[in-house]
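Peer 1: Got a sequence here, can you model it:
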Amino acid sequence: MLAVDYVNPMIGTIGHLLTSTSPTVSLPHGMMKLAPITTPGIMDRYLAERIFGFPAGCAYLMPTQKADLADPSKLSSLYDHDLEHATPYAYDVLLEDEGIEAEMTAAYQSAIYRFRYPNRPSAVLVIGFPKNGSLTLLSNRSATITGTLNGVPHYTYLAFSEPVVEIGDWQSERHAGRVLRVAAEGGMLEVRAGISYIDDEQAKCNLSGELDERSFEQTKQTARETWQSALSRIEVTGGSEEQKTVFYTSLYRSLLNMSSITEDGRYYSAYDGQVHESGGRDFYVSDNIWDTYRCLHPLQLLLDSERKQDMIHSYVRMYEQCGWLPQFPFVQGDLPVMTGNHTAAFIYDVYNKGYRNFDAAKAYEAMKVNATEVTMLPWVHGPLTELDRVYLEQGFYPALRPGEKEWVKEVDGFERRQSVAVTLEHAYDDWCVAQMARELGREEDHAYFMQRSQNYRKLYNEATGFMSPKSADGEWVEKFDPKLGGGLGGRDYFSECNAWIYSFHVQHDIEGLIELMGGADRFEERLDALFAEQYDGSKYQFLGQFPDATGLMGQYCQGNEPAFHIPYLYNYTSSPWKTQRRLREIMKLWYQATPTGICGDEDNGAMSSWYVFSAMGFYPICPGKASYELGSPLFERTEIAVGGGRTFTVHAENVSGRNKYIQSAEINGKPLAEPRINHEDVAAGGILTLRMGDRPNKTWGTGAFKEPAGRMDKI
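Peer 2: The predicted model follows:
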């Protein structure tokens, strides 16, 4: 079976607590993304019983046989998952209320929809669009739709296979629309749509450039082949059918992140509201950098380094257009959500691994601006505040004491200060800025940011063994509870997790963290405790306070990204076998080929990318360091096309559900004494051989282990 045939877009369409995935039809990094519009207010897509239409850029389409609808905005149909088929490249479903069959497939900036009406003389199409928009019938076979969403102009060009005639307009609280009668003598209407952010003529060009003289089936086949080409960059042998399904579905999810919005050599940028020439390099948007820097971007770098450098080039252009590096760059501009300056990690990781086809000096300038001139406050975009000045003077973000009222007007009332998370995440980001500064010869900057990268130490409370909040006077917040302190989502002090998780959030200086915690043996005990510690009450009360902390194993939460690197930390103790054990438990428990098969918010492929790496058997524990930690692969053989005709192979001899422990390892025939490999060995191609067994080899991987003599600057 081909890789594309393993993909099941329904995985994760029921969220464990918060949001779910959707069965998205697109091309890798495509601008056109399609999924059925289901019952408003039902967050679990799989559980929504009705379909209200199918998206077409800023518009949506809904077929019916009723010409006298009282309220077209409420038109919907019951549907049955057993009469639905979803793939990455096409979707089809029976709209049961009227027996209409609906299909859709996509190219990069266009799509084709087919609607089969059982009662031929009664074919009607309802079109909805933004209330500020308009639809113009250009002829009885074409129309243009314009509208503005979140301040961004959207244009859709529609071409109909059969003549249409207008029979009415409608408006609702949020939408306007048009009802068209269709002369579908054969019982079938095909609608082709092209979308643009530039103008309506470009929307038409995008449609004609991609789909002229191509049938629905040809377009569907091309999309299928495109996905097969992208997914087959990793070929796996062995493992179960379910593991392959989860693996390739996860890889598919990761390739939806960051969409090219370049249209015939131009792109619209919401970062300055202008249309720009692309200069031969695509412009990418839509990135959840707080989530994706950890393992999604490193995964894509292995598979498509040229595209990844274009993405960084896009970030640099955004900086030039708006004056800072966006935190969550979307079509409508930056959404300053979450915490940290993690674009710095993304940029330096790519640079340090030897991929440098972007303006490194300008990228560093942008990294430094974010680190020194933009507030660290979560969910806020603006200049430095009095809280930032405390950080610059004392090295930590100040917290409020219990009962103390917020007086800093810039603080988001819901997201709060998140003081410990802000300090720890910026310490890591500052390490990345420091490394980039040294690479570019900025020695003074290097020394300054290296000093800041050690600020995590100022929030480690030796008395409790946890990263803990301090008030502006430098005193510990009294009666702080590492498990339940911080309110909803821990947001007084943390970002969606608690101190049990964030106490390990020192990716850049693991050796220094081990030293703080009392040495490797004590560090290992703390990791063991993390996976065993319970909730001090009922689990539902704990999840009520920490709804993002799903996929729980003790206090460890696989369902939220700050935990991702933690199972690999056993590789820095004398028990790397515990990393192997934990990873197999996590993959088996929390990733399954069912609608509930993703244990947390997917966040543009972040949750899935963790699985892809872990199933292959290695993981980038610290983006910015050109190395990967070894885990426990699921497949007997994993072959990764790393570019330039080179292939990196992971061969796990005797691997099985029982045989999860590494007995010995070699890289290109040379014995590995420690549980990590270098990026250069992966990128150059070659073979990693792991000999697996059903009982841990407690001596393997510890040969190079020793107590840290000092903190590491750079690997």
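
Peer 1: C-alpha from now on. contacts and neighbour counts both.
Peer 2: Fine.

Peer 1: Could you give the separation of whatever helix or strand H446 lives in from the chain centroid?
Peer 2: Using DSSP states H and E, H446 sits within helix 443-453. How far helix 443-453 lies from its chain's middle: 30 Å, per Cα atoms, centre = their mean, to the nearest Å.

Peer 1: Also this sequence, please, to line up against the first:
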Amino acid sequence: MDIKKIDTRHATQNRFELSRGNSFPFTGYPFAMNYFSLETDAGNWWFDPQSQHFRGIRLTHQPTMWAGTKGDFCSLRILPVTQETQGLMDVAYNSRKSEFHPNVLSIYQDVNELTTKVIPSEFGGTMLLKGASRGKGIILSFPAAGKLDMSDECVIRGRAQQSSVRSEAPLELFFEISVSTKISTRQDIDEEHTQFVFEGDEIELRIGTSYISYEYAHNNIPKKSEEELYQDITDCWNQKLNKVLVNDSCEERVSTFYHSLYRAFLYPQRMFEFDKDHRPVHFDMHSGQTRPGYLYTNNGLWDTARTVYPLFSLIEKDEFEKILEGFLNVYREGGYLPKWLAPDDGGGMPGNLIDTVIADAAQKNIRLDLMPEFLEAMIHSAEDVSQGLPLGRIFCNEYNRYGYVPSDMNESVNNSLDYSYSDYCIYVVAKKLDQEAVAQKYCQRAMNYRNLFSPEDGFMVARDRNGKFRSRFDPYSWGGDYTEGSAWQSTFAVPQDIRGLINLYGGKDEFEKVVVKLANSDPKYHVGGYGHVIHEMAEMEINKFGQINIGNQPSFHLPYLYSFIGKSFYMQPLLKQIMTKLFNSGWEAYPGDEDNGSMASWFIFSSLGFYPFTAGSNQYVIGMPLFDRVIITLSSGKKLTILTERNNDQAQFIDSILIDNKPYVESYLNQALFEKDTEIKYTLGIVPNPRCISSASIPYSLSDAEKDTSILV
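Peer 2: Okay, the predicted model is just below:
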């Protein structure tokens, strides 16, 4: 894959009312400490791909639009100007003559024929101002907060600051800009903007940044030439993207895949640097000290746990191992495993789904050396309420007392179900560590989801402290007891035990009626606890896949439910339609918020034909392949080859499966297949073949695993 074919403006055409990705056009290394982007507008949605004006090139750490303007902590804005545009805060640019790629950002201004070219390094980058002959310079400002501390003939130093502070030690990004020529004038335009004008025709700025000190920022200024820096970042991105080689007759679908793969490698962002002995160090936002080891930020684990980290376990194990250590450092320094890091933990969203990341890693034998301490941290979150910020399981006392979170607590149903899933994850890790008593305790608690199932209503329904289900139940009402959805999206959030859920419905036949209605219903909703239409409601209505709101994380696993009733052929056309109708490589690329690589990774898995339905089970549910040929280089160095014959638009079903030239009729793939060179060959058909996948082959459920301990390996 040629990195120049990736346009970073992918999924950036959005607004408050409707998300088609809610992404930013980031240029920088994979998992970079900083990204460079173009700022065209004020506010949360500060980039519009259709805008013909820009306010500056932003050095950014923006995790999501929803973090707000000040959520782009420690950010810096650099607006290139010439004599014609000096003093202006918003200038025209030519988007057709500009370049937006992961390895280079180049902005062309017609009015003065000025080209500004940015090539990132690991901790900074170079910015070359070329073309215009008179008065080239820059205007520096801070989107959130910051200070310019000094400037001399050839150096500018400052600190971009964290506006919204939750931890004890506010974060600062120290930066040093080394200018290739003399600064002829410095002018404070107002309290927020400072203009520097340089001597000479071609100006190169070399930028170093650090969360630790000016000394580190100075040492982080790139030393290599522009050509060498360009080659380094290009090679790095090509190495990442070429982990998966996709061939298909439809170029647009291939492009969609690689744009999603680019997005999967953006988060979480590194917060560590290297000391003089090239050992990783980071700034501890609780003590204000420099600590050894890795640290990462900008991740909503409620979103990313479902898809991003299972993907990393397959193709990005080296970085994943560092990320796990970084998450453990969050626990060591802040007292709880992270929930929503930006840059420190704000505790956003229900549950504590980092537990699923840990369980999945444990089952795949990734960083087993960390698992004893991770288990300690998981149990701490499950048993001890945080004081102050909503970290860990904020309703764990109520959950542990009642077996569910009572209805007077916010988002009680989703919190209850996510806690139950986390209990399963503790069970997995404890079992891996041969701590049988702990495993059995949390295995029992992993069944707590049953306490909210209302046989009368046929959904997961909130209960009060006396055990009474909420009266006047409305399955289409959003919010209140549910998170970004209604009972339709939330009821099935028990991926650890779908077989047990089926039993609550009275068996496969009754469950089949429900999941058929799930897809075949109108995308109906009542605003409920939100009191107004939120963008997820609008997206479900526009996307028109019934109550399967694939534009939001709680629905990610819903298309795969049909495997659990032995009817995989139900979901095959459903998945193909979702992938081909709701995803593309353009500016309106996704059916909802992309969210730190989570939706990109959903598309990657689904297009490959398998999905990590239950973390920690070592299984992937077979779905529907999208491409003619895929060769995946796994982290182990082994190759997974996926071939799809008769792969045309009218072929909506899998007719047969061969694995290493042998017929395969199971509804899932085991992790063992990914530990050796394997070839999976699908042949598609126009009508369903119910015998292709055995109706007796049902993916993992905890209820079954407890009967047959060989299932959990």
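
Peer 1: Now do the strands in the stretch 551-700 of the second structure.
Peer 2: Along the stretch 551-700 of the second structure, counting by DSSP state E, counting those that start in this stretch, strands occupy 610-611, 619-622, 629-633, 639-645, 653-659, 662-663, 668-670, 678-685.

Peer 1: so which of the ones you listed gets nearest E273 of the second structure?
Peer 2: strand 629-633 (28.3 Å; Cα to Cα).

Peer 1: Next, the mean deviation of the closest one compared to the first structure.
Peer 2: Once fitted to the first structure, strand 629-633 of the second structure is off its aligned match by 1.0 Å on average (mean Cα distance after the TM-score superposition for the first structure).

Peer 1: which bit of the first structure covers that strand?
Peer 2: Aligning strand 629-633 of the second structure against the first structure (TM-score structural alignment) gives residues 637-641.

Peer 1: re the thing from before, using CSV, lay out the strands of the stretch 551-700 of the second structure together with distance to N14 of the second structure and mean neighbour count.
Peer 2: Shown next, in CSV, are the strands of the stretch 551-700 of the second structure (distance: least, Cα to Cα, whole Å; neighbours: other Cα atoms under 10 Å):
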stretch, distance to N14 of the second structure, mean neighbour count
strand 610-611, 28, 24
strand 619-622, 32, 23
strand 629-633, 31, 20
strand 639-645, 34, 20
strand 653-659, 34, 21
strand 662-663, 45, 12
strand 668-670, 36, 18
strand 678-685, 36, 20
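
Peer 1: and those strands as CSV, adding distance to P49 of the second structure?
Peer 2: As requested, the strands of the stretch 551-700 of the second structure are arranged in CSV below (distance: least, Cα to Cα, whole Å):
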stretch, distance to P49 of the second structure
strand 610-611, 32
strand 619-622, 37
strand 629-633, 31
strand 639-645, 35
strand 653-659, 37
strand 662-663, 48
strand 668-670, 41
strand 678-685, 38
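
Peer 1: Figure out which of the ones you listed is closest to A144 of the second structure.
Peer 2: A144 of the second structure lies closest to strand 610-611 among the strands of the stretch 551-700 of the second structure, at 39.2 Å (Cα to Cα).

Peer 1: mean shift between that closest one and the first structure?
Peer 2: Superposed on the first structure, strand 610-611 of the second structure shows a mean distance of 0.8 Å to its aligned residues (mean Cα distance after the TM-score superposition for the first structure).

Peer 1: and that strand, which stretch of the first structure?
Peer 2: Using TM-score structural alignment, strand 610-611 of the second structure pairs with 618-619 in the first structure.

Peer 1: And the strands of the stretch 551-700 of the second structure: which comes nearest F257 of the second structure?
Peer 2: Going by Cα to Cα, the one of these nearest F257 of the second structure is strand 629-633, 11.2 Å.

Peer 1: which other helices and strands contact the closest one?
Peer 2: strand 244-247, strand 639-645 (3 or more Cα pairs under 8 Å, 6 or more residues apart in numbering; DSSP states H and E).

Peer 1: What angle do strand 629-633 and the last one make with each other?
Peer 2: Direction vectors for strand 639-645 of the second structure and strand 629-633, defined by axes from the mean of the first three to the mean of the last three Cα atoms, to 10 degrees, enclose an angle of 170 degrees.

Peer 1: Can you name the residues in contact with strand 639-645 of the second structure?
Peer 2: Applying Cα atoms under 8 Å, 6 or more residues apart in numbering, the external contacts of strand 639-645 of the second structure come out as 608, 625-634, 674, 676-684.

Peer 1: hey, where'd the helices end up in the stretch 301-450 of the second structure?
Peer 2: Taking DSSP state H, counting those that start in this stretch to define them, one finds helices in the stretch 301-450 of the second structure at 301-304, 308-315, 317-334, 354-363, 371-383, 396-402, 412-432, 436-445.

Peer 1: Name the residues of the longest one that are buried.
Peer 2: Neighbour counts over helix 412-432 of the second structure (16 or more other Cα atoms under 10 Å) mark 412-432 as buried.

Peer 1: Roughly how far does the residue of the first structure most remote from its centre sit from K308 of the first structure?
Peer 2: Going by Cα atoms, centre = their mean, the residue of the first structure most distant from its centre is P121, 45.8 Å out. Distance, P121 of the first structure to K308 of the first structure, using Cα to Cα, to the nearest Å: 51 Å.

Peer 1: Ok, A86 of the first structure next?
Peer 2: A86 of the first structure is 28 Å from K308 of the first structure, where distance means Cα to Cα.

Peer 1: So what does K581 of the second structure match up with in the first structure?
Peer 2: Match for K581 of the second structure (TM-score structural alignment): L589.

Peer 1: Same question for S121 of the second structure.
Peer 2: So, by TM-score structural alignment, S121 of the second structure is matched to A107.

Peer 1: before we move on, what about G566 of the second structure?
Peer 2: In the first structure, the residue matched to G566 of the second structure (TM-score structural alignment) is S574.

Peer 1: Look up the closest residue to that match, ignoring the ones flanking it.
Peer 2: Excluding its sequence neighbours, the residue lying closest to S574 of the first structure (Cα to Cα, 6 or more residues apart in numbering) is T702, at 5.5 Å.

Peer 1: again, but for R695 of the first structure
Peer 2: Excluding the flanking residues, the one nearest R695 of the first structure by Cα to Cα, 6+ apart is Y661, at 6.2 Å.

Peer 1: Okay, strands next: where are they in the stretch 51-200 of the second structure?
Peer 2: So, for the stretch 51-200 of the second structure - with DSSP E, counting those that start in this stretch - the strands run 53-54, 56-60, 76-81, 91-92, 94-100, 105-109, 114-120, 124-130, 137-141, 145-151, 155-161, 172-179, 183-188, 194-198.
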